[in-house]
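Q: heads up, no residue letters with this:
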């Protein structure tokens, strides 16, 4: 492959990137997770740094143009953007996100020797950077494809990045076998055996306390109606009706923004009080998603609008707490650089934005249990979920994936929730507007789920978990240190060889 003309290699790299999304849900062709990075590894062989940059960009563009195409639904159908402009915007996102692979490929060929032991660690650093640079867009990590496929045993030890590292390393090691470098069979066998062995360990265990009976309410409110003022009452009626048969269970959970208005608005306040009283009368706790207007510092003479949050609230019998979303969606929940961009887009100054919640928020509490909360795509951030999950019995996430229609986005999102359960050794309670609502056990397995785009109620009896996985304690630090060490050794070896 190193002798292919650059144009041909570029096309091959583009195809390799296009293939990787097929490894994830809903396609689940997980073997492609090994093949796709290995193809890029081979294509970069003996390339100049400049050529590697182009090949990396081609790979990243293909990956994001296909893997992130679910954005088209929200941009075109719900963002009222024409199809050509929406496609151009998707292409722009793919070009920008492709820079991660482009810069990584350039760095690889400029500073590191060609080896799976340098390529795989660099891949992990690139994935990790995607979780925080420019607020982060942590999607399409290779390790997600291996949830429930053996090698996810590394997840509770060192997180999804460790799974990605092992998958990429094994894939590149198989590529080396094509060059008759048979010694790479040894690390392949060891990595697979260790992954399977780790899956036999249960890092957490159920508490002795009784199981928690939970009902998830999936209202299936159409996205084009959800925020219409005239549809508010209908929305509240749907959730109240679906919950009638569920009061009496320990916990009733409504999805993100199930109450589509601030808590103090005339329609909302009496409704919330009514549901709270019903929950108290039936000895049920109630958790719901709601936009929360913080009036704590407001006075009659205040001239500054109070901050508002995308929030989860706990009420009812032994239900309490308020969680404010920490990671907001750029241009969806807030406008980045709004003040800076006013001179270009003056309308931005008139656009209200959610406020990000503070770090270190206390968990919700229901029936004597601590529920670590996450809203929507916050679960895509491994370290954020890990930090929120400290000292928790369960994890709960509320979402509204109706924005992405029938695309792969909602099912990719669900796959990430599975990985967070595996990493933390906790059951995840996932309530969504249009699906998939689900109960996911401490091993990342979907125990029960709803169909998409159906009004549904999902019931389950869940055990509270106790104990701590290594990932809960150490986070991403071990795999990042190992990756940095391998790259430093590679850099030293290359410099010494060049002398």
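A: Okay, I see it. If you're wondering where the values come from, they're calculated on a predicted model, not measured in any experiment.
Q: when you work out contacts or count neighbours from here on, use the C-alpha atoms and nothing else.
A: Noted.
Q: from what I can see residue 53 touches residue 108, true?
A: No - between residue 53 and residue 108 there is no contact under Cα atoms under 8 Å: 9.5 Å.
Q: pretty sure residue 480 sits against residue 125.
A: Yes - the pair residue 480 / residue 125 is scored as a contact, 7.0 Å apart, by Cα under 8 Å.
Q: which strands and helices lie in contact with the helix ranked longest in the chain?
A: Counting by DSSP state H, the longest helix found in the chain is helix 83-111. Packing partners of helix 83-111 (3 or more Cα pairs under 8 Å, 6 or more residues apart in numbering; DSSP states H and E): helix 49-67, helix 71-72, helix 116-129.
Q: mind redoing it with 6 Å?
A: In terms of contacts (3 or more Cα pairs under 6 Å, 6 or more residues apart in numbering; DSSP states H and E), helix 83-111 is packed against helix 49-67.
Q: another structure for you, compare them:
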């Protein structure tokens, strides 16, 4: 392992920011996994070399600023949709969010100094990193975006195999394993060999699971995913609302006709994304009748705003073949600084705020089966996407990533759905206004995709679910317990040596 870093002062500060930004290249969609060990090594060595715990904390904070600013650069695109109003926020969009969560990376940088160098320090660093990373769900409404475990979501079959342990460990367990492996690579030949052996076993176990799991004998409906590709400016200004509504109707009719021609008696469900309907669907009976006609007798899940008793909701509404709303799901996890304003900002910057819904639910209806509905942001919360004690047979999330342009943002968002499928053993349907729309089976394999910036429709059967996974039963308690165990193990040898010294003194 490198003994010390050759820079100090402002050069060290710059190096920490660059190391953090460099490490962000390991995230989807780039997935340059090889850069992560190098970036973490720089932070780890800087923490060891720091003259005080305050300096170590500063190194961790600066690394976090670089990592999250680079990983969330696409947040600036959301400001550009209202640049005339919020132009002054542009320099602070990504760095502002990073400023809130970067201090968490100072924690492992400080705590690892409490134990002797070597394996104990690596265990402390990895365990405390994972614990504080999991704590991001406690910041405002939660912001667990871009956990390091998502780095394993490489494209294709290799990525599918690498993420299979998430069915036991969850994405946070993958984070723990990655941090441990990354730092172990610099512990000598034996450690490198151990990492390589474990990697082969990890990958082999993933391929074994992909080839041996058996779906439950449950027939989910056939999905018609409608991607209208309406820009955010058009949604905000509503200048072409009628034309956009007609586009969605036309694509719906095309999709349902194609679904019927596929044969068999499998029920069909039409899914429009978040912001799919340019109005208040529950107050527009004529629009519902037109949607029901275009759906040709199929049920339709429509994203729409909703107002009730002075409160506004971001909702997913189910319209039956008669144009009646039979079920409503109100988004319960709101986006901080996007859908509500956190208390830390003393002045109003949002044009309006939303009210959170009561929480996750499962719809159980003859035409669509047992489905867990979600809206956009909610899919990113590992272990919190299924209603407790009411497991569905498939998950659907509607989104409008037009805010973030053709950037890493929509692709990182989609990657969260892939991991939720593996964790829960449930197929995930991802319907997005401007893309990317996709369907994942219950082991995270992509079965169909509609790329960014296309107005089109996907028609595909929704795969069957698996039996509940270990993670779906015990949730984040598993990675949290493993992380805490790593922290405790980092102290154990030290405690044993102190006892030996006491014994030796007593004998002397």
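A: It's in. It should be emphasised that the depicted structure is a prediction, and the values quoted were computed from it without experimental measurement.
Q: quick one: TM-score?
A: Remark: TM-score between the superposed chains equals 0.87 [TM-score structural alignment, normalised by the length of the first structure]; 476 aligned residues with a Cα RMSD of 2.7 Å.
Q: show me where the stretch 151-300 of the second structure has helices.
A: Counting by DSSP state H, counting those that start in this stretch, one finds helices in the stretch 151-300 of the second structure at the ranges 156-162, 166-184, 189-212, 232-237, 241-261, 285-295.
Q: contacts for the longest one next, please.
A: Read it as helix 189-212 of the second structure. Residues outside helix 189-212 of the second structure that contact it (Cα atoms under 6 Å, 6 or more residues apart in numbering): 161-162, 164, 184-185.
Q: deepest of the helices of the stretch 151-300 of the second structure, which one?
A: helix 166-184 (a mean of 24; mean count of other Cα atoms under 10 Å).
Q: just give me the match in the first structure for residue 182 of the second structure.
A: The alignment partner of residue 182 of the second structure in the first structure, by TM-score structural alignment, is residue 171.
Q: list the residues that contact its match.
A: Shown in contact with residue 171 of the first structure (Cα under 6 Å, 6+ apart): 34-35, 38.
Q: the closest residue to it other than its chain neighbours sits in which helix or strand?
A: Closest residue in space to residue 171 of the first structure, ignoring its immediate chain neighbours: residue 34 at 4.4 Å, by Cα to Cα, 6 or more residues apart in numbering. For residue 34 of the first structure, the host element (DSSP states H and E) is helix 32-43.
Q: which one in the second structure is aligned with residue 162 of the first structure?
A: Using TM-score structural alignment, the equivalent of residue 162 of the first structure in the second structure is residue 173.
Q: residue 229 of the first structure: neighbouring residues, count only.
A: 10 (other Cα atoms under 10 Å).
Q: now do the buried residues in the longest helix of the first structure.
A: Buried residues in helix 83-111 of the first structure, counted by 16 or more other Cα atoms under 10 Å: 86-87, 89-91, 93-111.
Q: dump the residue contacts of the closest residue to residue 50 of the second structure other than its chain neighbours.
A: Closest residue to residue 50 of the second structure apart from its sequence neighbours, by Cα to Cα, 6+ apart: residue 56 at 5.3 Å. Contact analysis of residue 56 of the second structure by Cα under 6 Å, 6+ apart lists 47, 50, 109-110.
Q: how about those in JSON lines, adding distance to residue 321 of the second structure?
A: As requested, the contacts of residue 56 of the second structure are exported to JSON lines (distance: Cα to Cα, whole Å):
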{"residue": "47", "distance to residue 321 of the second structure": "62"}
{"residue": "50", "distance to residue 321 of the second structure": "67"}
{"residue": "109", "distance to residue 321 of the second structure": "58"}
{"residue": "110", "distance to residue 321 of the second structure": "60"}
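Q: of all those, which comes closest to residue 24 of the second structure?
A: Residue 24 of the second structure lies nearest to residue 109 out of the contacts of residue 56 of the second structure, by Cα to Cα, at 17.9 Å.
Q: could you find the counterpart of the closest one in the first structure?
A: Mapped onto the first structure by TM-score structural alignment, residue 109 of the second structure lines up with residue 105.
Q: same question, residue 90 of the second structure
A: Structural alignment (TM-score structural alignment) places residue 90 of the second structure against residue 86 in the first structure.
Q: which residue packs closest to residue 438 of the first structure, ignoring adjacent ones?
A: residue 449 is the one closest to residue 438 of the first structure (Cα to Cα, 6+ apart), at 4.1 Å.
Q: what angle do the longest helix of the first structure and helix 32-43 make?
A: 60 degrees (axes from the mean of the first three to the mean of the last three Cα atoms, to 10 degrees).
Q: gap between helix 83-111 of the first structure and the chain center?
A: In terms of Cα atoms, centre = their mean, to the nearest Å, the centre of helix 83-111 of the first structure is set 20 Å apart from its chain centre.
Q: after superposing, tell me the mean distance of that helix to the second structure.
A: Comparing helix 83-111 of the first structure with its match in the second structure after superposition yields a mean distance of 2.7 Å (mean Cα distance after the TM-score superposition for the first structure).
Q: and the equivalent of residue 334 of the first structure over in the second structure, what does it touch?
A: Counting by TM-score structural alignment, residue 334 of the first structure lines up with residue 340 in the second structure. Contact partners of residue 340 of the second structure, counting by Cα under 6 Å, 6+ apart, are residue 353.
Q: ok, residue 340 of the second structure to residue 129 of the second structure distance?
A: 29 Å (Cα to Cα, to the nearest Å).
Q: SS state for the nearest residue to residue 493 of the first structure once chain neighbours are set aside?
A: Nearest residue to residue 493 of the first structure, sequence neighbours excluded (Cα to Cα, 6+ apart): residue 113, at 7.6 Å. Following DSSP: H, G, I helix; E, B strand; the rest coil, we place residue 113 of the first structure in the coil state.
Q: state the distance from residue 113 of the first structure to residue 489 of the first structure.
A: Separation of residue 113 of the first structure from residue 489 of the first structure (Cα to Cα): 10 Å.
Q: next one: residue 431 of the first structure
A: Separation of residue 431 of the first structure from residue 489 of the first structure (Cα to Cα): 46 Å.
Q: also residue 93 of the first structure?
A: 34 Å.
Q: and residue 10 of the first structure, by the same measure?
A: Noted for residue 10 of the first structure: a distance of 29 Å to residue 489 of the first structure, by Cα to Cα.
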